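1. Here is a sequence with its predicted model. Questions after.
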Amino acid sequence: MLATTVVTTAVAAGVIAAPVIAGLGYRAVRRWRTARATAIRTRDGIAEERFVRVGGIDQWIGIRGEDRTNPVLLVLHGGPGSPYSVFTPLLRSWEKHFTVVQWDRRGAGKTLGRNGKAGCGELTLDRMVDDAAEVVEHLREHLRQDKVVLLAGSMGTLVGAQLALRRPGLFHAYVATDCYVDMLRNEAAGYRMTLDRVRAAGNGRGVSRAVAALERIGPDPSRWDVRAWGVKMQWAMRTDPVTPNGAMKLMLSRVLTSPAHTLRDVAHWFSGFAYSRDRLFDEFMAFDARRLGSRFEVPYFLFQGDTDVVTLTGLAEEYFAELQAPTKALVRIRDAGHFCAFTRPEEFLRGLLSHVRPLTAPQTTP
């Protein structure tokens, strides 16, 4: 009997272990191939990752580009705790024209891994704006450039807009993408649109479950807790008319196969998503960009997917029309939803080269 039990246990362990081993093998191959395909080999290129002392703690930044004299493009990630460093391989073509900087903010990604939750200290949007200004000052000195281009995505726009307004002299331009404006209005409209899409799908079991889940949380986002917000986000992404659940699938696939992320880093990426979301929930739900002011002293560009169901395209464009800036332009990314920079990186790059990069040329005096 004992021998039979041992054999049965061994077989069960083998059955469980086999797909795990296969998955790890697939991950290793993907990481190796991606690392080779994205290697920087130019004479004046730069490929660095380091921890920098920012806001009293060590924070991770990655710097990549084919020519360190190219203009610097600092990326502010969304989430609010979902670092975009996992998307670096998708932006390889950008690195021919910009030195692209990824930064894992406090409470997220490798910065969370370095410090732990207790060591990350204060977690507020205002603290992150101050941190971002320190990162820019570091980049100016380290890369010997007077200004940078600021690219903020999704909840990164909650930090980016405030930074561009407070410290315009640091930037050639501010580029917002997947832009949040008035969170309560965005979530209320997004809820109605999501429920309409679900109901239009028919009467299947999955549809009934989705309708019931959305009806339970109700249409008023001012009454939601973080769990209710998660329900709305889940069904908004699942019913994306361009690529159902495409944003989440893209993020998960890139997290799990990133050549720059160990399994420990992956674990911190996931834990940082939840930690930052929970800590910042009340603050980001109260955000309204209009309260910051509508006059920017830096060129302002909105790059928006034309069918974004998370940061609603119509609301972002309405806000953009109200803004005043020395130069501004709206770039619609066709057939794209949330994460349009990463689902349509070549089209996004064309917009950057057309509108933004010319502003980074050295100014000559007559």
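-> Received, thanks.
2. CA only for contacts and neighbour counts going forward, please
-> Will do.
3. Can you get me a residue count around E66?
-> 24 (other C-alpha atoms under 10 Å).
4. wait, isn't it in contact with W94?
-> No: between E66 and W94 there is no contact under C-alpha atoms under 8 Å: 9.4 Å.
5. dump the residue contacts of L125.
-> 158-159, 280, 283 (C-alpha atoms under 8 Å, 6 or more residues apart in numbering).
6. Drop anything exposed from those residues.
-> Neighbour counting by 16 or more other C-alpha atoms under 10 Å classes 158-159, 280 among those as buried.
7. Which member of those residues is positioned nearest A13?
-> L280 (41.1 Å; C-alpha to C-alpha).
8. any idea what sits nearest that closest one, other than its immediate chain neighbours?
-> Leaving aside its sequence neighbours, L280 sits nearest to T124 (C-alpha to C-alpha, 6 or more residues apart in numbering; 6.5 Å).
9. Now for the one you found, how many residues are close by?
-> Other residues close to T124 by other C-alpha under 10 Å number 15.
10. So it versus G81, what's the distance?
-> 12 Å (C-alpha to C-alpha, to the nearest Å).
11. hang on, L76 packs against G156?
-> Yes: judged on C-alpha under 8 Å, L76 makes contact with G156 at a distance of 5.0 Å.
12. Make sure I have this right: D130 is in a strand.
-> No: going by DSSP: H, G, I helix; E, B strand; the rest coil, the assignment for D130 is helix, not a strand.
13. What are the boundaries of the helices in the chain?
-> Under the criterion DSSP state H, helices of the chain are mapped to 2-37, 109-119, 125-143, 156-166, 183-200, 205-217, 226-238, 246-257, 263-285, 313-322, 340-343, 345-351.
14. okay, these in TSV with distance to K328 next?
-> Below are those laid out as TSV (distance: least, C-alpha to C-alpha, whole Å):
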stretch	distance to K328
helix 2-37	35
helix 109-119	33
helix 125-143	22
helix 156-166	14
helix 183-200	23
helix 205-217	38
helix 226-238	29
helix 246-257	27
helix 263-285	26
helix 313-322	9
helix 340-343	18
helix 345-351	13
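15. and D58, which of those helices is closest to it?
-> Between those, helix 109-119 lies closest to D58; by C-alpha to C-alpha that is 6.8 Å.
16. and the comparison structure, right after this:
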Amino acid sequence: MTISSTSRANPILLVIHGGPGSTYSMFEDATQQFARQFTVVHWDQRGAGKTYRKQKVVPRNLQTLVEDGLTLTQKLKRVFPDVPIILWGSSIGSILANLMVQQGENLYDLYVATEQMTQDSHQFAYDQLLAETKHQSLRRHWLQKLPADAHHWTAKQINQFNIFSAIQRSDVPNMVTTLFIKNMLQNRDYSWQDCLAFIQGMRASYRALHKELDAFDYRRLLTKIGMPFVIFQGAHDPITPAQATQRYFDQVQAPVKKLFIVPGAGHLCLFARPKEVSELRRLVFANKYDDRGCRPRRNLA
């Protein structure tokens, strides 16, 4: 776990990374910008990154990671008493964060998702990419090897599609080359052993969780929440398209909810456009906290 901040009084931004096993702690440049406004907590989950390098242990299931996250949150509340905690789930991490809120809503003050995974994400992404490649026979031929109904894809097929679709987009920062690889190579705190552990951890976590992810029931995602509910969505995300995110967002009932479309961004939109996080700070402080400084008032629109 790494903690970056300019003030202990800043709201905590607890980052739940995607993957499985795809830690975000290498995004130093973006984290420095976030840390001007928040206490940013990057957590390499069990089976991910530097945690996996220290101990070759993988999660038994998704619930293992949910419980780890809740335990970590409780420790943060002891170290930073009376400081609001914003839970940020990204990509597959948006599933974990979603489940964490359902099991420990009283621990958090605001829920944020980026690249929110939904029941329709893969289908919209597949249909979108198939339409865009109709004049590119080789790419179209590869896509048509996948089942037309993306709801029946395996985790392996999902992983293959995600990598393929990310490479196809040239109008947004590439998730693999521009974001992950570039940041790992430029981060002074990332050794070659850490880079190796990142790759090994992703493989190990995939083997541990792929069957559960294959069968995940997206009806388990929350549809009602008692705190502000916020989604940041890359306008040109090839993996979790805006149409699917919008459909899920419309279903959620919350006292305050906001959907921010991030222009010029694909997957991992806040790492590609970190200045957009200022919108989150404005939303946090637009809500008056109670006498303890923790819980936003529920009657704000």
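-> Looks like it arrived, so ask away. Because the structure is a prediction, the values reported are computed rather than measured.
17. Need the TM-score from the superposition.
-> Aligned and superposed, the two chains score 0.89 in TM-score terms (TM-score structural alignment, normalised by the length of the second structure); 292 aligned residues with a C-alpha RMSD of 2.1 Å.
18. quick one on the thing from earlier: which residue in the second structure aligns with the residue nearest to L280 of the first structure?
-> With TM-score structural alignment as the criterion, T124 of the first structure lines up with N61 in the second structure.
19. And for R36 of the first structure?
-> Checking TM-score structural alignment: R36 of the first structure goes with nothing.
20. re the thing from before, out of the buried ones among the contacts of L125 of the first structure, which is nearest to V356 of the first structure?
-> Looking across these and measuring by C-alpha to C-alpha, the closest to V356 of the first structure is V159, at 19.9 Å.
21. isn't that closest one right next to D131, touching?
-> No: judged on C-alpha under 8 Å, V159 of the first structure makes no contact with D131 at a distance of 9.9 Å.
22. coming back round to it: so which of the buried ones among the contacts of L125 of the first structure is the closest to G337 of the first structure?
-> Distances from G337 of the first structure to those, taken by C-alpha to C-alpha, are shortest for L158, at 18.9 Å.
23. And the alignment partner in the second structure of V72 of the first structure, how close does it get to K275 of the second structure?
-> Applying TM-score structural alignment, one finds that V72 of the first structure aligns to I12 in the second structure. Distance of I12 of the second structure to K275 of the second structure, computed by C-alpha to C-alpha: 17 Å.
24. of the two, who's got more company?
-> I12 (26 against 12).
25. Next one: the more buried one from F38 of the second structure, what distance?
-> In terms of C-alpha to C-alpha, I12 of the second structure sits 6 Å off from F38 of the second structure.
26. Nearest to C340 of the first structure among the contacts of L125 of the first structure?
-> Looking across those and measuring by C-alpha to C-alpha, the closest to C340 of the first structure is L158, at 17.6 Å.
27. The closest one matches what in the second structure?
-> L158 of the first structure maps onto I95 in the second structure, by TM-score structural alignment.
28. pretty sure that match is in contact with V101, am I right?
-> No: with contact defined as C-alpha under 8 Å, I95 of the second structure and V101 do not form a contacting pair (10.1 Å).
29. ok, and for stretch 53-69 of the second structure, which residues are buried?
-> 53, 58-59, 62, 65-67, 69.
30. Please produce JSON lines containing those, extended by distance to Q136 of the second structure.
-> Output for the buried residues of stretch 53-69 of the second structure, formatted as JSON lines (distance: C-alpha to C-alpha, whole Å):
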{"residue": "R53", "distance to Q136 of the second structure": "41"}
{"residue": "V58", "distance to Q136 of the second structure": "40"}
{"residue": "P59", "distance to Q136 of the second structure": "40"}
{"residue": "L62", "distance to Q136 of the second structure": "38"}
{"residue": "L65", "distance to Q136 of the second structure": "41"}
{"residue": "V66", "distance to Q136 of the second structure": "42"}
{"residue": "E67", "distance to Q136 of the second structure": "45"}
{"residue": "G69", "distance to Q136 of the second structure": "43"}
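31. Distance check, Q200 of the second structure against Q74 of the second structure.
-> Taking C-alpha to C-alpha, one finds Q200 of the second structure at 29 Å from Q74 of the second structure.
32. With I239 of the second structure instead?
-> From I239 of the second structure to Q74 of the second structure the distance is 32 Å (C-alpha to C-alpha).
33. Pick out whichever of these two has more residues nearby.
-> Using other C-alpha under 10 Å, the more surrounded residue of I239 of the second structure and Q74 is I239, with 28 against 13.
34. so what corresponds to that one in the first structure?
-> That one, I239 of the second structure, aligns with V310 by TM-score structural alignment.
35. ok, now Q116 of the second structure?
-> For Q116 of the second structure, the residue aligned by TM-score structural alignment is C179.
36. Surely its match touches T311?
-> Yes: applying C-alpha under 8 Å as the test, C179 of the first structure and T311 come out as touching, 5.9 Å apart.
37. Find the residues that touch each one of those two.
-> Joint contacts of C179 of the first structure and T311 (C-alpha under 8 Å, 6+ apart) are S154.
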